[in-house]
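A.B. asks: sequence unavailable; structure follows:
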């Protein structure tokens, strides 16, 4: 289960990291929460589709895997957003005090 979550979340984080030049850190965390998991699932389905059989043999259905991944990522997203807000605030405070 955790390998599936890790693989999907790595695809989602990669997709979010690609969006940083087009927006900001806050935008990337919102993209991770809204679009990251579906893009991660599509990427996992494209690159590692055969692994679903292994999870099915272990007793995990596709619905159970996707539901747990969504739930964990929905819980992680507000924390990630707060961390990015704090980082961006520290960056702006640092630039204000150094000039």
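C.D. replies: Right, received. Where do you want to start? None of these values were measured; they are calculated from a predicted model.
A.B. asks: when you work out contacts or count neighbours from here on, use the C-alpha atoms and nothing else.
C.D. replies: Will do.
A.B. asks: got the buried residues for stretch 78-90?
C.D. replies: 80, 81, 84 (16 or more other C-alpha atoms under 10 Å).
A.B. asks: and for stretch 38-55?
C.D. replies: For stretch 38-55, by 16+ other C-alpha under 10 Å, it's 38, 39, 40, 41, 42, 43, 44, 52, 55.
A.B. asks: put this beside the first:
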């Protein structure tokens, strides 16, 4: 992965993880893992836009579009969350 993408991903995921951990603790572990690639990602991107929105120009000047950054973030979050979801699903089905 690109170093510039990792910078964007680290900045936006900070808010996503905070929201997902809150869902994990308050609602359920399943809700926390489901929110990581879905609603938590949207919360993370909204917070990134609010607090770091001016940095999109930096990525655009490097030839990286906002759409590409978001698509890569979705792909990484899905790759992280799917194994956890499968483990939780197997655990719940065996109970």
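C.D. replies: That came through, no problem. Remember, it's a predicted structure, so these values are computed and weren't measured experimentally.
A.B. asks: so what number do they get for TM-score?
C.D. replies: TM-score of the superposed chains, computed with TM-score structural alignment, normalised by the length of structure 2, equals 0.79; 86 aligned residues with a C-alpha RMSD of 1.8 Å.
A.B. asks: quick one: contacts for the equivalent of residue 31 of structure 2 over in structure 1?
C.D. replies: Residue 31 of structure 2 maps onto residue 27 of structure 1 when the alignment is built from TM-score structural alignment. Residues near residue 27 of structure 1 by C-alpha atoms under 8 Å, 6 or more residues apart in numbering: 19, 20.
A.B. asks: mean per-residue distance, the helix or strand harbouring residue 27 of structure 1 to structure 2?
C.D. replies: Residue 27 of structure 1 belongs to helix 25-31 when assigned by DSSP states H and E. Taken over the aligned residues, the distance from helix 25-31 of structure 1 to structure 2 averages 1.2 Å (mean C-alpha distance after the TM-score superposition for structure 1).
A.B. asks: just the buried positions in that helix, please.
C.D. replies: 25, 26, 27, 28, 29, 30, 31.
A.B. asks: so what's the fourth one closest to, chain neighbours aside?
C.D. replies: To tie it back to what came earlier, the one meant is residue 28 of structure 1. Setting aside the residues directly before and after it, residue 28 of structure 1 is nearest to residue 16 in space (C-alpha to C-alpha, 6 or more residues apart in numbering), at 4.9 Å.
A.B. asks: all set now, cheers.
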